[in-house]
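In: Requesting a structural model of the entry that follows:
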Amino acid sequence: MTGQALGLVSEFLLDLYRLQEPSEVLSTVDRYARRLAPCDLLVPALTDRPSGRVTLAGVPPAFADGYARHAAEDRARTAHLRPRHAGAVRLSEVVPAPVLHRSAIWSEVLRPHRIRHVMTTCLGENPRVTGVLKMIRLDAGRDFSDAERDTLALAAPHVRLAYANAEAMRHLAAAAGRFEAVCDRIAEGALLVTPAGRVLYRNARAQALCARYFGPAARRGPAGGAALPDALRPLL
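Out: Predicted coordinates:
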């Protein structure tokens, strides 16, 4: 790997681990992957594990429907998980061209949509969904090189972890929103306070009471470690 490519991977990973939304991870991967291994399309492919149903994002319906019908023929969809491929694999590595050109996925999906070269890398895997990213080159251009594959393989575990982290953050944010909604339905004021007297959370009723008796600085929701009003400290 060249120093320039290594520097770009380092920049990519620094950006990646700052993200808290799965959609942001995908857009960042798209931006950097096109610089690390130029391609015409970068397509997330998600497999619902209980049903086996495959969906593609950001492609024409005819392409998505055709791929879903023949996804079982796409050996690269799971080959990237094997240790010998270490996180990224070219379609040409797992299916020889003569075999590919006799397949239904070639005649009904790849050839009609001018897809000639595909590299698959990991996006994520959990009990519900297996996700991969398909990097696609159209028409008669060259296949992905060994160096491009190895660079993407180096980044693949980090993409997988960053995507899992972002999904976890999204679930935590949703849970926090539900907690807040429940607390706001309570008729009494509710404060979450540390033993040292720092306010971590207040519901809507507590906000109103604190604003009424202790001034307008009180805020609903996470309080950023604000101090409990002195008049309430004896209650600890």
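In: Going by C-alpha atoms from here, please, whenever you check contacts or count neighbours.
Out: Will do.
In: All the strands of the protein, in order from the start?
Out: Ranges of strands in the chain, per DSSP state E, are 41-48, 54-56, 88-90, 115-125, 129-138, 191-193, 198-202, 221-227.
In: Please enumerate residues in contact with the fifth one?
Out: Counting by Cα atoms under 8 Å, 6 or more residues apart in numbering, strand 129-138 makes contact with 39-49, 77, 114-125, 143, all of which sit outside it.
In: from the residues you listed, which would you call buried?
Out: With neighbours counted by 16 or more other Cα atoms under 10 Å, the contacts of strand 129-138 contain buried members at 39, 41-47, 77, 115-125, 143.
In: another one to check against the first:
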Amino acid sequence: MAVSLFDQFMSPTYMGIPLLTLALTLPWLLFPSPSARWLNNRLLTAQGWFINRFTQQILLPLNLRGHSWALILTSLMIFLITLNILGLLPYTFTPTTQLSLNLGLAVPLWLATVLIGVRNQPTAALGHLLPEGTPTPLIPILIIIEAISLLIRPLALGVRLTANLTAGHLLMQLTSTAAFVLTPIMPPAAILTAALLLMLTLLEIAVAMIQAYVFVLLLSLYLQESI
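Out: Below is the predicted model:
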């Protein structure tokens, strides 16, 4: 039973071709691009309003140097939200439940923020490893602790996104299985379970958007420390 539950998180293949590539490409095809040949519709207007509001929110704590990351952070936010929400549809695959993909996104971006800090302000970047006023006997221990906390940041980014989506998907599958099993046996209990499944679905949609926002927000905070 446990194996069948976790089968949904395996990377599917069709005729030996991994479908992960298709799942990563599909979100970009769903967003309409504005054209000079036709007027903006409601979808384009809402899309532009959301992107502008999100960009303002993300760039608020950043100085002018960090504004050059606006395109990367906004694109990553929209990409993660679309992947997470599309994974809630039946017979679909959620790439962000794969730790390898999340780490593949987190590690290069985190490393870029670290390298930017070392290049622009090396003294301040190294100063984060040792708080001011530290007693001399504690200096080696604190340097090791701060270095570990710095190196664990990309792992925390990837594991947070993977764990939240995996837990939500598992809970939804367990609840839906219980609803199907209880339908011929106890119809009232099946109705209550189906109502619970509906609420879990709404909660998982919110979690999908919130986790994508948290992923990008933490990256912006790491960037703020380096510029």
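In: Give me the TM-score for this pair.
Out: Overlay of the two chains. TM-score (TM-score structural alignment, normalised by the length of structure 2): 0.28; 100 aligned residues with a Cα RMSD of 5.2 Å.
In: Switch the strands of structure 1 over to CSV; also include distance to E167 of structure 1.
Out: Putting the strands of structure 1 into CSV (distance: least, Cα to Cα, whole Å) gives the following:
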stretch, distance to E167 of structure 1
strand 41-48, 14
strand 54-56, 18
strand 88-90, 22
strand 115-125, 10
strand 129-138, 12
strand 191-193, 26
strand 198-202, 24
strand 221-227, 21
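In: mind checking which of the ones you listed is nearest L172 of structure 1?
Out: Of all the strands of structure 1, strand 221-227 sits nearest to L172 of structure 1, with 14.0 Å by Cα to Cα.
In: So which elements touch the closest one?
Out: For strand 221-227 of structure 1, the elements it packs on are strand 198-202, judged by 3 or more Cα pairs under 8 Å, 6 or more residues apart in numbering; DSSP states H and E.
In: got the angle for the strand it packs on vs strand 221-227?
Out: 160 degrees (axes from the mean of the first three to the mean of the last three Cα atoms, to 10 degrees).
In: Look up how far T121 of structure 1 lies from L154 of structure 1.
Out: 10 Å (Cα to Cα, to the nearest Å).
In: for the strand or helix carrying A124 of structure 2, packing partners?
Out: Assessed by DSSP states H and E, A124 of structure 2 sits inside helix 122-127. Helices and strands touching helix 122-127 of structure 2, as assessed by 3+ Cα pairs under 8 Å, 6+ apart, comprise helix 99-120.
In: Contacts for the helix it packs on, please.
Out: Identification of contacts with helix 99-120 of structure 2 by Cα under 8 Å, 6+ apart yields 95-96, 124-126, 153-155, 157-159, 161-162, 219, 222-223, 225-227.
In: Buried subset of those residues, written for ChimeraX?
Out: In ChimeraX, the members of the contacts of helix 99-120 of structure 2 classed as buried (16+ other Cα under 10 Å) are selected with the following command:
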select :95,96,125,153,154,157,158,159,161,162,219,222,223,226,227
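In: Run through the helices of structure 2 in chain order.
Out: 2-6, 20-30, 42-59, 70-86, 99-120, 122-127, 139-151, 153-182, 187-226 (DSSP state H).
In: on contacts alone, who are the packing partners of the first one?
Out: Contacts of helix 2-6 of structure 2 with other secondary structure elements, assessed using 3+ Cα pairs under 8 Å, 6+ apart, are made with helix 153-182.
In: mind listing what's buried in the helix it packs on?
Out: For helix 153-182 of structure 2, burial by neighbour count (16+ other Cα under 10 Å) applies to 153-154, 157-162, 165-166, 168-169, 171-172, 175-176, 178-179, 182.
In: Could you do stretch 181-198 of structure 2 as well?
Out: Neighbour counts over stretch 181-198 of structure 2 (16+ other Cα under 10 Å) mark L182, A190, T193, A194, L196, L197 as buried.
In: Now do that stretch: distance to the chain's middle.
Out: Centroid separation for stretch 181-198 of structure 2 versus its chain: 32 Å, with Cα atoms, centre = their mean, to the nearest Å.
In: Ok, stretch 206-216 of structure 2 next?
Out: With Cα atoms, centre = their mean, you get 6 Å for stretch 206-216 of structure 2.
In: Same question for that stretch: list its buried residues.
Out: Neighbour-count burial for stretch 206-216 of structure 2 [16+ other Cα under 10 Å]: V207, A208, M209, Q211, A212, Y213, F215, V216.
In: what's next to it, contact-wise?
Out: Residues from elsewhere that reach stretch 206-216 of structure 2 (Cα under 8 Å, 6+ apart): L73, L76, M77, L80, I81, N84, I85, L157, L161, N164, L165.
In: could you dump these to CSV with distance to W49 of structure 2?
Out: Listed next are these as CSV, based on distance: Cα to Cα, whole Å:
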residue, distance to W49 of structure 2
L73, 16
L76, 17
M77, 15
L80, 18
I81, 16
N84, 21
I85, 20
L157, 27
L161, 26
N164, 28
L165, 27
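In: Which of those residues sits closest to I58 of structure 2?
Out: Among the contacts of stretch 206-216 of structure 2, and counting by Cα to Cα, the member closest to I58 of structure 2 is L73, at 8.1 Å.
In: quick one: that closest one and V216 of structure 2, what's the gap?
Out: Distance of L73 of structure 2 to V216 of structure 2, given as Cα to Cα: 6 Å.
In: What residues of stretch 157-176 of structure 1 count as buried?
Out: Result for stretch 157-176 of structure 1 [16+ other Cα under 10 Å]: buried residues P157, H158, V159, R160, L161, A162, Y163, A164, N165, A166, E167, M169.
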